[in-house]
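Visitor: Have a look; sequence and predicted model below, questions after that.
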Amino acid sequence: MAGLPHNKMAMDPALVRLGNMSAQRYKYFRWTPRTAWISFMFLGVVPACVGYVAYTTDGKWDLRAKRRGDVISEF
């Protein structure tokens, strides 16, 4: 069983082309205003927002060893 070919069905040419394109996407990438804006958002704005929320809520909640009815917020 281990040596038998597993792809007995014909491969769909569109799926093969999609697989090749996604594997070689770096060859076809081009900087446009849209890709620059998306990159700026995901590399700058999103981490800044997550960092701001993490900094402002640091130490605000203590979830360790709480029982039902205990208050979660520390201040």
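Guide: Cool, got the structure.

Visitor: make it CA atoms for all contacts and neighbour counts henceforth
Guide: Will do.

Visitor: Can you classify Ala65 as helix, strand or coil?
Guide: Taking DSSP: H, G, I helix; E, B strand; the rest coil as the rule, one finds Ala65 in the coil state.

Visitor: take the one below as the second:
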Amino acid sequence: MAGPSKSLVLDPALQKYYELNANRYKYFRWTPRHAWLSFVYMGLIPGVLTYLTLKTEGKYELRGKRRGDTIAEW
């Protein structure tokens, strides 16, 4: 027979974890560790990638190369 089972028992520990995960924003606090990680992931990494991208823009041409040709244009 189809339908909900009366013998289904939910694990209280999993239910508590699901509730905590759904309401995570209510329990968040800024700590020095959170501030540092936020700076690294939102500032430092994109900044370094942007710098490297702008520094090497136009330097490499991968299309139309033959064996033995250099990749660097300048």
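Guide: Here it is on my side, so go on. Owing to the predicted nature of the structure, the values given are computational and were not obtained by experimental measurement.

Visitor: where does the TM-score land?
Guide: The TM-score (TM-score structural alignment, normalised by the length of structure 2) is 0.73; 72 aligned residues with a Cα RMSD of 2.4 Å.

Visitor: And Leu43 of structure 1, what's its match in structure 2?
Guide: Using TM-score structural alignment, the partner of Leu43 of structure 1 in structure 2 is Met42.

Visitor: What is the neighbour count of that match?
Guide: 11 (other Cα atoms under 10 Å).

Visitor: ditto for Ala23 of structure 1
Guide: 10.

Visitor: now do Val40 of structure 2
Guide: Val40 of structure 2, neighbours per other Cα under 10 Å, totals 13.

Visitor: so how far is Leu49 of structure 2 from it?
Guide: 12 Å (Cα to Cα, to the nearest Å).

Visitor: Also Ile71 of structure 2?
Guide: For Ile71 of structure 2, the distance to Leu49 of structure 2 equals 21 Å [Cα to Cα].

Visitor: ok, now Thr31 of structure 2?
Guide: According to Cα to Cα, Thr31 of structure 2 and Leu49 of structure 2 sit 26 Å apart.
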